[in-house]
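Colleague: sequence-free structure coming up:
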């Protein structure tokens, strides 16, 4: 009897736990009416009027952020971007069999993408800064993390959109999935003639868009949103067929591409682990390592400096490479020195060494140029001061001491600093007011400067 009671209590606790968890994860609580949510998403699909202008301005802001490598500016642009609307509209339309909404979403997404790339291309064509910064380079090739972010971000976005009280989740999804920067990077690729950048960035945008739409579709079906009803059953079947075809044509290629991204990411990680763990020798250092992954070949190329590895040591490394799951991967070892048949360090490695220090060199050059400019200006001011002092003594016999120099002042109201010329003059005896005015006017004409600081004694 006691055993039965114990079992009954255990079952009761288990049931209560299940009920507790179900209540905790229940999506019905706080859920907006399905029709209201569908209407909310449908309204955000359209790109015209204010929505289109907001998109254009957001693209300009994001392009500037990428151009000057400012993460804060890029995040701000993603917050105001309305790109999420038609992408979620595609997922909703597929989930409720609304072919008209699907066509409208695709059409508006096409308009948004075209306008975005056109705007960013125009900006990057006219901007004086043409270097590809790190924020821009990060959007030229998708990784497995981009796929996961788009999937889970899309799930969060549609769940937030289905609530009565709209939270800050949707703007957060816009930031996390980063839909806008890839389009701006694609524009940079067109403006600079770099098609690899264009296709890589557009590929990233496509992957993000598909997985956001897919996550929207999954939640819509999970929450059992009502499907669009047709009076004509034949038309309903035709619409379902069209939507299925659209969905398959969109999802299947993206899933295949995403699978390729996952494989490449895993290979890259394994290759890095191999180099980090196995290529460690006391008197030899890794100068550079490149990882090349393509459908036709997979190569790990490592350049070493220091004591050369023997043929036996290289053969052991080639055998160990398979232990890291790197089948069909070729290992190339470049070594410095001579007397062996191993590939010697080439100009490419020297170029890599230079590129590592290029930023430092540019910074030093800029500082040197600034110092040279300041020295030249100070020298010119000193020479001018000597010339003016001789002339001033002729015009003003009472002038006893004279100095002209550049000084830096700070405006405490605007918190800005500027440079001006400071004039010091000592008269004996003290000049009249008219002579002081005549002296100041002459100094301004002589120095060709309207902003002068006078200290007269």
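Modeller: Everything's here; your move. Bear in mind that the values here come from a model prediction, so they are computed numbers and not experimental data. Numbering: from 1, shown residues only.
Colleague: switch to C-alpha atoms for all contacts and neighbour counts from now on
Modeller: Fine.
Colleague: on contacts alone, who are the packing partners of the longest helix along the chain?
Modeller: Secondary structure of the chain read by DSSP state H shows that its longest helix is helix 347-395. Using 3 or more CA pairs under 8 Å, 6 or more residues apart in numbering; DSSP states H and E, the elements in contact with helix 347-395 are strand 399-411.
Colleague: check contacts around the residue most central in space within the chain.
Modeller: When CA atoms, centre = their mean is applied to the chain, the residue found nearest the centroid is residue 135 (3.7 Å). By CA atoms under 8 Å, 6 or more residues apart in numbering, the contact list for residue 135 reads 66, 69, 70, 71.
Colleague: hmm, the first one is touching residue 136, no?
Modeller: Yes - contact criterion CA atoms under 8 Å: residue 66 and residue 136 qualify, at 5.4 Å.
Colleague: between the two, what contacts are shared?
Modeller: Common neighbours of residue 66 and residue 136 (criterion: CA under 8 Å, 6+ apart): residue 181.
Colleague: how far does the longest helix of the chain sit from the chain's center?
Modeller: Helix 347-395 sits 34 Å away from the centroid of its parent chain (CA atoms, centre = their mean, to the nearest Å).
Colleague: can you confirm residue 121 is in a helix?
Modeller: Yes - if the criterion is DSSP: H, G, I helix; E, B strand; the rest coil, then residue 121 is within a helix.
Colleague: which residue is the nearest non-sequential neighbour of it?
Modeller: Closest residue to residue 121 apart from its sequence neighbours, by CA to CA, 6 or more residues apart in numbering: residue 187 at 4.1 Å.
Colleague: comparison target below:
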């Protein structure tokens, strides 16, 4: 019974994950990838303009524009071509793809460099900075994206769907190559190296994913005349993959350790230093120096108490960390305060600006609401008095309109608009009297009456 159940589960899993029914013919898939390999004419021009679009997006910090550039770019073709060439032992295809890839890369870097040399916006935005420090996660993204790409290319139903565009967005080939151009144009070689390394991670692991994909799908391979050469090629591929992963793994390890340190430090500050009588003005946590610098405001924390707190650093997993505390009543060193507050100065400025804007908005809303409030407060007395003083009136409808002066330069203002439904016709004198009475009752500076 147990064996039968296991067999049924295996069959079910096999049916769910089986791609054979949707698989295009092997030759059709190979031809499709081969057709996308060559880089000349229209494809090269499309790539150049895609690089311009991506550079503009990075320069203006526009995510939408960057995504658009990824969708335009035809650079995925040669990368998958290299993977397919290695996967089926077609080294003519591999050489062709590699040549196209190198051509595309050179033109991409040149185009991005030219753009960033002539643009007046030379500041590195967050979208640019995000491409300068690749991690092991980028390796996994490229590998998973590449696997999705090759499966979609081999699938009849998915090849024209949104998988390939999705892979282009997820693996993000365009932004790092544009950031490389930015680094060259501005002389920031660290940015250029980091971004180009990310570009190579994406390239190598999308290609590797293609190799894995064609192996899983049992594509026919060209026979090697020399088995030793085949073994050597496989060893070279494995070496390239490992060598590419090593720096990313180291960077990821450092990033994770830094994040853990910052989380522990923040937890320590909140638990040990913050209280009802003492507030944290600013904090400066430095992983490289293993230091925590804090500025406190409020009731002064005694030296004995600070010594006790420092002893508890180890309890919070912060062994070897130095705690520096500056308090409101201390003799403060100007350089120390400048260092401590530099990180929070921009944030504080933004908070003040936001508060100011919110206050101005509230004042505008209050000012706009005042006429309405006057009418609402006077509504009951207007109703009672109007029945007695102006029996011709059936109903009143009060609203507000904006006056835009076209013939003279003057600020726009508002006018109270009153629509009147009459039981019987009203003479001019009574109408004038009604207008003056309404102006007084609802305290309107300007008023226009429209009969209904």
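Modeller: On my side now, so go ahead. Since the structure is predicted, the reported quantities are computational estimates derived from the model, not experimental observations.
Colleague: could you quantify their similarity as a TM-score?
Modeller: The pair, once superposed, lands on a TM-score of 0.69 when counted by TM-score structural alignment, normalised by the length of the second structure; 351 aligned residues with a CA RMSD of 3.2 Å.
Colleague: if we can go back for a sec, please say which position in the second structure the residue nearest to residue 121 of the first structure maps to.
Modeller: Using TM-score structural alignment, the equivalent of residue 187 of the first structure in the second structure is residue 181.
Colleague: after the helix or strand that match falls within comes which helix or strand?
Modeller: Here residue 181 of the second structure sits within helix 174-186, counting by DSSP states H and E. Remark: after helix 174-186 of the second structure, the chain's next helix or strand is helix 189-216, criterion DSSP H and E.
Colleague: what is that next one packed up against?
Modeller: helix 76-87, helix 136-154, helix 174-186, helix 227-272.
Colleague: would CSV of those helices with mean neighbour count and distance to residue 121 of the second structure be doable?
Modeller: What follows is these, written out as CSV (neighbours: other CA atoms under 10 Å; distance: least, CA to CA, whole Å):
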stretch, mean neighbour count, distance to residue 121 of the second structure
helix 76-87, 27, 29
helix 136-154, 22, 28
helix 174-186, 27, 11
helix 227-272, 14, 29
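Colleague: with distance to residue 208 of the second structure as extra columns, can I get those helices in a markdown table?
Modeller: Shown next, in a markdown table, are those (distance: least, CA to CA, whole Å):
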| stretch | distance to residue 208 of the second structure |
| --- | --- |
| helix 76-87 | 6 |
| helix 136-154 | 7 |
| helix 174-186 | 19 |
| helix 227-272 | 8 |
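Colleague: closest to residue 40 of the second structure out of the ones you listed?
Modeller: helix 76-87 (11.9 Å; CA to CA).
Colleague: mean deviation (superposed) between the closest one and the first structure, please.
Modeller: Mean deviation of helix 76-87 of the second structure relative to the first structure after superposition (mean CA distance after the TM-score superposition for the first structure): 1.8 Å.
Colleague: what angle do helix 227-272 and that helix make with each other?
Modeller: Helix 76-87 of the second structure and helix 227-272 meet at an angle of 120 degrees, taking axes from the mean of the first three to the mean of the last three CA atoms, to 10 degrees as the criterion.
Colleague: and the contacts of helix 76-87 of the second structure?
Modeller: In contact with helix 76-87 of the second structure (CA under 8 Å, 6+ apart) are residues 30, 33-34, 36-38, 90-95, 97-98, 100-101, 150, 168, 203-204, 206-212, 214-215, 221.
Colleague: mind checking which of the residues you listed are buried?
Modeller: Neighbour counting with 16 or more other CA atoms under 10 Å marks 30, 33-34, 36-38, 90, 93-95, 97-98, 100-101, 150, 168, 203-204, 206-212, 214 as buried within these.
Colleague: with adjacent residues omitted, what lies nearest to residue 89 of the second structure?
Modeller: residue 222 (5.4 Å).
Colleague: so the one you found touches residue 93, yeah?
Modeller: No - assessed by CA under 8 Å, residue 222 of the second structure is found out of contact with residue 93, at 11.8 Å.
Colleague: re the thing from before, can you list the contacts of residue 135 of the first structure in CSV and add neighbour count, distance to residue 302 of the first structure and secondary structure?
Modeller: What follows is those, written out as CSV (neighbours: other CA atoms under 10 Å; distance: CA to CA, whole Å; DSSP: H, G, I helix; E, B strand; the rest coil):
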residue, neighbour count, distance to residue 302 of the first structure, secondary structure
66, 24, 32, helix
69, 16, 30, coil
70, 15, 33, coil
71, 13, 33, helix
